[in-house]
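Trainee: need a 3D model of the sequence below.
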Amino acid sequence: MRSKPSILLNQRKYALELISDTGLSGAKLVSTPLEANVKLTTIEYDKLTGTTNDPVYKDVTAYQRMVGRLLYLTITRPDISFAVQVLSQFMQRPKLSHWETALRLVRYIKNCHGQGILLSSTKSLELEAFCDSDWAACPNTRRFVTGYMVKLEDSLISWKSKKQHTVSRSSAEAEYRSMAGAVADSVFTFTV
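Mentor: Model (predicted):
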């Protein structure tokens, strides 16, 4: 969609096809991509903790296809980046809870299928970056998850959500690493 002051990039048609293909056209809407305080775990973690009420999801290919389609949708949907990053960690051995979380994400997309990125046509070059981290967020590895977004005036130009490779010793260290990633991306994005 285009207007004089801006352009809206979205994948509305793709989102509607995803909703239809998953059979959720008549499903109830949800207002958030993930349930609050949900920690998805691996099969190995469940064995160590003695959890047995979450069976393995049998159709691994369907799960992988679903996450791949959601990953493609993140091109214009930064609001689902974190949820897709979480789901993508379980591509080899998904559980039923992972599949149900993916379906919840599709129900969220159904609630706002036309959402996208607004690119403003203002001539200002003010660059802003926002970042955050969740220390020891992953119950499986105790690694922290970081996320950031970079805006050029009113236009979102870069975003990322990622589980880090290292374990931070403190929440302050995790925050500094998050800031370093956002700054590095901001400088790279703006100079290219």
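Trainee: going forward, measure contacts and count neighbours with C-alpha atoms only.
Mentor: OK.
Trainee: please state the offset of the lengthiest helix in the chain from the chain centre?
Mentor: The longest helix of the chain (DSSP state H) is helix 171-191. Going by CA atoms, centre = their mean, to the nearest Å, the spacing between the C-alpha centre of helix 171-191 and its chain's C-alpha centre is 18 Å.
Trainee: and what of stretch 66-83?
Mentor: 6 Å.
Trainee: flag every buried residue along it.
Mentor: 66-67, 70-71, 73-78, 80-83 (16 or more other CA atoms under 10 Å).
Trainee: now stretch 46-61
Mentor: For stretch 46-61, using 16+ other CA under 10 Å, the buried residues are 56-57, 60.
Trainee: identify all contacting residues around stretch 84-93.
Mentor: 40, 42-43, 56-57, 60, 63-64, 67, 70-71, 74, 98, 101-102, 161-162 (CA atoms under 8 Å, 6 or more residues apart in numbering).
Trainee: next up, for comparison:
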Amino acid sequence: MGNDKAAIDNFKDYLHATFHIKDLGAPKYFIGIEIARSDQGISLSQRKFVLEFISEVGLSGCRPTMIPIEQNIKLTTAEYDRGISQNDDPILKDPSGYQRLVGKLIYLTTTRPDISYAVHTLSQFMHSPKRSHLEAALKVVKYLKKCLRLGILWSKQCDMKMRAYCGADYATCPTSRRSVTGYCIKLGDSLLSWKTKKHLTVSLSSAEAEYRAMAKTTCQVVWIRGLLKDLRIQV
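Mentor: Purely as a prediction, here's the structure:
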């Protein structure tokens, strides 16, 4: 990327002399991500990927759901439930199907921050998933069917002000009692970065959990400001 077209063209010629490349112009579709340009800006979505995904898991005729994950749901590992009857929630004999399902959901978070928390929760059970984990993952797919066209818009209009939002869910993990941080960072009206992550240590109070969330968000803000500075963009 750059603002010197002559330098960009020279670099393309150098690459073409070294490797056989083809300039396809402005991108419209790239590894499952649809890219559309308009007067409002650039929008990214994975609608086609979602449709193929829903068809692959056999939920094309299912009833959509309004939310990706139930509020206050407590998914636990098999080790946590040891000693409890496993008849109601058995471990899946073949975890590969669950792993492929969650792997695709992880890729969808590239343009779908609304499922980040749900995917973060489900990805913790990749090695020994249970039936309840699979049912929760399929609920996310049903939610995706409800809102196929959602994506990200990078607005053409920007006031060059960076805004960050963060929060913490105190002691949300039933097995480790660790809290979860969620944050998103915007430049103007355009979403730049978002994440949901479990804390590495146990917080002794909700205030401590909130401060950890703020610290994590601040680190990301500092990194983005440094990147923009290298690109000679002042915020």
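Trainee: on that earlier part again, of the buried residues of stretch 46-61 of the first structure, which is the nearest to Leu16 of the first structure?
Mentor: Val60 (23.1 Å; CA to CA).
Trainee: ok, the aligned partner of the closest one in the second structure - contacts?
Mentor: Matched by TM-score structural alignment, Val60 of the first structure corresponds to Pro95 in the second structure. By CA under 8 Å, 6+ apart, the residues touching Pro95 of the second structure are 126-129.
Trainee: what number of residues are in the vicinity of the aligned residue in the first structure for Ile152 of the second structure?
Mentor: Under the alignment by TM-score structural alignment, Ile152 of the second structure pairs with Ile117 in the first structure. By other CA atoms under 10 Å, the residues close to Ile117 of the first structure number 17.
Trainee: can I take it that Ile117 of the first structure is in a helix?
Mentor: No: under DSSP: H, G, I helix; E, B strand; the rest coil, Ile117 of the first structure sits outside any helix and is assigned strand.
Trainee: need the residue closest to the centroid of the first structure.
Mentor: Ser81 (1.8 Å; CA atoms, centre = their mean).
Trainee: map it across to the second structure for me.
Mentor: Per TM-score structural alignment, Ser81 of the first structure is aligned with Ser116.
Trainee: from what I can see that match touches Lys197, true?
Mentor: No: Ser116 of the second structure is beyond contact range of Lys197, at 9.4 Å (criterion: CA atoms under 8 Å).
Trainee: and the helices in the first structure, which stretches?
Mentor: Going by DSSP H, the first structure shows helices at 12-21, 43-49, 60-73, 81-88, 96-111, 171-191.
Trainee: how about TSV for these, with distance to Leu152 of the first structure added?
Mentor: Converted to TSV, those look like this (distance: least, CA to CA, whole Å):
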stretch	distance to Leu152 of the first structure
helix 12-21	24
helix 43-49	41
helix 60-73	22
helix 81-88	19
helix 96-111	26
helix 171-191	9
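Trainee: out of those helices, which is closest to Gly147 of the first structure?
Mentor: Using CA to CA, the nearest of those to Gly147 of the first structure is helix 171-191, at 6.9 Å.
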